[in-house]
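# Build me a model from this:
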Amino acid sequence: MPLSLLSLAVAAFGIGTTEFVIMGLLPEVARDLGVSIPAAGLLVTGYALGVVVGAPVLAVATARLPRKATLAGLMALFIFGNVLCALAPGYGLLMAARVVTAFCHAAFFGIGSVVAADLVPRSRRAQAIALMFAGLTLANVLGVPAGTALGQWLGWRSTFWAVAVIGLAALAALVVLLPARLARPAGGVIAEFRVLGETQVALAMVISVLCSASLFSVFTYIAPLLGEVTGLAPTAVTGALLVFGVGLTAGNMLGGRLADWRLMPSLLAVLVVLVGVLLVLVPASRAPAPALAMLLVWGILAFALVPLLQLRVVDTAARAPGLASTLNQGAFNLGNAIGAWVGALAITWGLSYQHLPLVGAALALAALGLAGLSFRLDRGAMARGGAADADLAR
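So this is what the prediction gives:
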């Protein structure tokens, strides 16, 4: 793998850390700004909505720009947003700063995925995308715990200063390591948006939404599940989340290899096993050992889907890969919000924390059904002799 991929991974690490670290600092933020913890929790929602809204806006704004300059500019916006977070005197400006920071999220991962795939031979594209996303998974394993500890020790603002420094390091790496001449987007923006109306592109994005919703319908409430059902102490819950984070990291790299091997068959197989694991998690969650084992496997499967789905979108939208890849990041975050809402709705209607994985399994099953339909459409195209479409069916 070329060294230039390291710059994308470092940037992904910073973006992932700033997205999720706020969850561990909610009490400190709420106390310092004089708001309730639920109000502070809306900073998470604001970021997710910033990603969803920012995806189409920045996709259009950067559609014709050189990719290296675009990535560097997005990282500069990321640094600016985190500095604003660190300096924010009140809740309103902090929320605005979070949204500004979120705007670069979808565009960076979307354009970065296309750049990563272009830096390597075709047979290793998914592994290159997975290497970039490894920064995001490592943010959950290392960045978030370290950022939380720093914020609790020196104040929550110190965490955002630290993330801004990571952003500076990533910006320097992008400028130095990325090739000066990257493939430049061709064609018009309107023509690219027409690609999004194609059946296979739309199916790929809906599958991304459902897979993300499946994960967050359960993961959003994983702390009470592990505490009240499994019986883990708060300190042990932190360890369990670390196990899950290790699974995410391993799954991301596994998904890259599977996607370069056989993309659609691998996607279908991972979804089938994911449904089974979520069903097994229901009884397994009542005891620590089986619960931890299922958490690890669940994490592996959940993030094995990320490079698979990202490459699927790039393949199906071959005439507009940057735009589609960026909007797919918005789709993942839309799934985050939908999953958390569906999980809350299920709990409100009386479903216990133990049975919450059934909701995740149902959403994964819906994704499996659409993936099966998409695969059948590919096979039909192959039967009709479409060479380009046949390549998608691999």
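# contacts and neighbour counts: CA atoms only from here.
OK.
# Can you give me the buried ones in stretch 117-137?
117-120, 124-137 (16 or more other Cα atoms under 10 Å).
# To what extent is the spatially closest residue to residue 234 that is not a sequence neighbour buried, counted in neighbours?
Distance criterion Cα to Cα, 6 or more residues apart in numbering; nearest residue to residue 234, sequence neighbours excluded, is residue 227 at 7.0 Å. Residue 227: 15 surrounding residues under other Cα atoms under 10 Å.
# now swap in residue 330 and tell me
Counted with other Cα under 10 Å, residues neighbouring residue 330 total 28.
# In contact with it, which residues?
Going by Cα atoms under 8 Å, 6 or more residues apart in numbering, residue 330 touches 51-55, 106.
# name the element it belongs to?
helix 321-348 (DSSP states H and E).
# Taking helix 321-348 as reference, get the angle to the helix or strand following that helix.
Moving toward the C-terminus from helix 321-348, the next helix or strand (DSSP H and E) is helix 357-383. Angle, helix 357-383 to helix 321-348, by axes from the mean of the first three to the mean of the last three Cα atoms, to 10 degrees: 150 degrees.
# Show me which positions of the helix or strand following helix 357-383 end up buried.
Per DSSP H and E, the first helix or strand lying C-terminal to helix 357-383 is helix 387-392. For helix 387-392, the neighbour count (16+ other Cα under 10 Å) marks 389-390, 392 as buried.
# Now for residue 349, how many residues are close by?
Neighbour tally, residue 349, other Cα under 10 Å: 9.
# how much space is there between it and residue 343?
Distance of residue 349 to residue 343, given as Cα to Cα, to the nearest Å: 10 Å.
# Surely residue 163 and residue 14 touch.
Yes: contact criterion Cα atoms under 8 Å: residue 163 and residue 14 qualify, at 6.0 Å.
# between the two, who's got more neighbours?
Counted by other Cα under 10 Å, residue 163 and residue 14 do not tie: residue 14 has more neighbours, with 28 against 25.
# just to revisit the earlier point, could you dump the buried residues of helix 387-392 to a markdown table with distance to residue 232?
Formatted as a markdown table, those follow (distance: Cα to Cα, whole Å):
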| residue | distance to residue 232 |
| --- | --- |
| 389 | 49 |
| 390 | 49 |
| 392 | 45 |
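# what's the residue closest to the geometric middle of this structure?
For the chain, the residue sitting closest to the mean C-alpha position, by Cα atoms, centre = their mean, is residue 332 at 6.0 Å.
# Please provide the structure for the following sequence as well, for comparison with the first:
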Amino acid sequence: MTKQLFSLALGGLAIGTTEFVIMGLLPDVAKDIEVSIPIAGHLISAYALGVVVGSPILVALSAKFAPRNVLIVFMILFTFFNALSALAPDYNTLLLSRFFSGLPHGAFFGVGTVVATRLAVEGKSAQAIASMFTGLTVANLAMVPLVTFIGHHLHWRFAFGIVAIIGIITIFALYKWLPELKPLRTITFKEELEFFKTLKAWHLLMIVSIGFGGLFAWFSYIAPLLIHVSGFDEASVSYMMIVAGAGMVVGNIFGGYLADKYNPLKALIFLLSMMVLSLVLVFFFSENKTIAILLTFICGALAMSISSPINMVMLKSAKNSEMLGAAFIQSAFNVSNSLGAFVGGIPLLFGLSFVYPSIVGAGLALLGVVLCLVFFKRYEKDLR
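Okay, here's the model as predicted:
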């Protein structure tokens, strides 16, 4: 990984840490600011809403400026509102700061995706994108467990303080290592939006929102699955999350390689199909601890392996709208997160076992495969 791509990866590390660390600290936050855990859960939703809202707006406002400066401004906003989260005196302030800290998330990755392809060696664009997302995978592997541990044993505010420090380091890295590039927009924002008036654009976003929802149907309920079905004790769940994080690191690298070597849409179809198979295996074999560990790694790998291929498909499809397209992909990921968690939880409302979210997830992923096949039949020529 070059220093230029490393600076983008640092941004991914900061973003990934703040997005997921709150989940492990909800009881601590709820107790300290004197709200119920369900009410504290709105802090997760507020961040996700910020991602969805911020992606198109910030990209629209910034595309005519030099991308290095844009990324630095995004990271300044991100750092400021994470610092505010660490200092928030009450629930409402924390809720607003979580929303505003989510605004630069999708926009950073949207601009960063296009920048990474510009910095890439010829024929290795997807691997350059994967390098940027390495920070996100390392966050899940190491930073989230570490920062959660610190936040739980010292104070939850330290978690957001650490994220702010990573943000400051990222700002300096972007300034020092990212080269000056010309503004990314070659057309007006109104012309850029024309792509998103087409069925092709929304077809792609549906693949992400529905197909990837299958993964989140499983991941949202992984802790009770491992405890009540696989028979792990609560203390072991943290280690199992590290196993999933290790899978994400490997999968991210593999997905970038696959998308460069083959047609990225074919790579996406293959990886989504493997997700269907893996989630079905989770349904049938989670009672076996050894197999449960292996499947946790595999599902984690598939979770991140899909990121580079889908971004490459968007970049190839959204001619002259690449940056906005990459930003919308991040919004769609957050939609898939909410959809997967909601649909995956329906069987639990009827008293069914914690293995059932995985079979619901397999159904969503299978629908994603079907959507990919239809997309391939209609637009395959455009991706050559």
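# Contacts only, for residue 258 of structure 1.
The neighbourhood of residue 258 of structure 1, defined by Cα under 8 Å, 6+ apart, consists of 266, 308.
# Now do the SS call for it.
What DSSP: H, G, I helix; E, B strand; the rest coil gives for residue 258 of structure 1 is helix.
# So it versus residue 80 of structure 1, what's the distance?
Counting by Cα to Cα, the gap from residue 258 of structure 1 to residue 80 of structure 1 is 37 Å.
# tally of neighbours for residue 38 of structure 1?
Neighbour count for residue 38 of structure 1, taken as other Cα under 10 Å: 11.
# What strand or helix carries it?
Element membership for residue 38 of structure 1 (DSSP H and E) is helix 37-61.
# tell me what the helix or strand following that helix is packed against?
Next along the chain after helix 37-61 of structure 1, taking DSSP H and E as the criterion, comes helix 67-87. In terms of contacts (3 or more Cα pairs under 8 Å, 6 or more residues apart in numbering; DSSP states H and E), helix 67-87 of structure 1 is packed against helix 4-20, helix 91-118, helix 156-177.
# run the last query once more with 7 Å
Counting by 3 or more Cα pairs under 7 Å, 6 or more residues apart in numbering; DSSP states H and E, the packing neighbours recorded for helix 67-87 of structure 1 are helix 91-118, helix 156-177.
# Can I get those helices in JSON lines including distance to residue 278 of structure 1?
As requested, those are arranged in JSON lines below (distance: least, Cα to Cα, whole Å):
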{"stretch": "helix 91-118", "distance to residue 278 of structure 1": "28"}
{"stretch": "helix 156-177", "distance to residue 278 of structure 1": "34"}
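# The ones you listed: which one's closest to residue 28 of structure 1?
Closest to residue 28 of structure 1 of the helices and strands packed on helix 67-87 of structure 1, according to Cα to Cα: helix 156-177, at 6.5 Å.
# Any buried residues in the closest one, and which?
Here helix 156-177 of structure 1 shows 156-171, 173-175, 177 as buried, counting by 16+ other Cα under 10 Å.
# go on, stretch 44-56 of structure 1?
44-56.
# mind putting those in CSV, distance to residue 313 of structure 1 included?
Output for the buried residues of stretch 44-56 of structure 1, formatted as CSV (distance: Cα to Cα, whole Å):
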residue, distance to residue 313 of structure 1
44, 26
45, 25
46, 26
47, 23
48, 21
49, 21
50, 21
51, 18
52, 17
53, 19
54, 19
55, 15
56, 15
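# between those residues, which is nearest residue 110 of structure 1?
Using Cα to Cα, these come closest to residue 110 of structure 1 at residue 55, 8.7 Å.
# which one in structure 2 is aligned with that closest one?
Superposed on structure 2 with TM-score structural alignment, residue 55 of structure 1 falls opposite residue 55.
# so who does that match touch?
Counting by Cα atoms under 7 Å, 6 or more residues apart in numbering, residue 55 of structure 2 touches 103-104, 106-107, 327-328, 331.
# for residue 319 of structure 1, same thing?
residue 192.
# could you redo the last one with a cut-off of 8 Å?
Residues in contact with residue 319 of structure 1 (Cα under 8 Å, 6+ apart) are 192, 195.
# Ok, residue 26 of structure 1 next?
Contacts of residue 26 of structure 1 by Cα under 8 Å, 6+ apart are 37, 40-41.
# repeat that for 10 Å
32, 36-44, 148, 156 (Cα atoms under 10 Å, 6 or more residues apart in numbering).
# Residue 231 of structure 2 now?
Shown in contact with residue 231 of structure 2 (Cα under 10 Å, 6+ apart): 224-225, 286-289, 292.
# Export the contacts of residue 55 of structure 2 as JSON lines, with columns for distance to residue 196 of structure 2.
Below are those laid out as JSON lines (distance: Cα to Cα, whole Å):
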{"residue": "103", "distance to residue 196 of structure 2": "20"}
{"residue": "104", "distance to residue 196 of structure 2": "21"}
{"residue": "106", "distance to residue 196 of structure 2": "17"}
{"residue": "107", "distance to residue 196 of structure 2": "16"}
{"residue": "327", "distance to residue 196 of structure 2": "12"}
{"residue": "328", "distance to residue 196 of structure 2": "10"}
{"residue": "331", "distance to residue 196 of structure 2": "14"}
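# from those residues, which is closest to residue 73 of structure 2?
For those, the closest approach to residue 73 of structure 2 (Cα to Cα) belongs to residue 104, at 9.0 Å.
# Run a quick neighbour tally on the counterpart of that closest one in structure 1.
Using TM-score structural alignment as the criterion, the counterpart of residue 104 of structure 2 in structure 1 is residue 104. Taking other Cα under 10 Å as the criterion, the count of residues near residue 104 of structure 1 is 25.
# Check residue 202 of structure 1 too.
18.
# ok, and the closest non-adjacent residue to it?
Nearest residue to residue 202 of structure 1, sequence neighbours excluded (Cα to Cα, 6+ apart): residue 196, at 6.3 Å.
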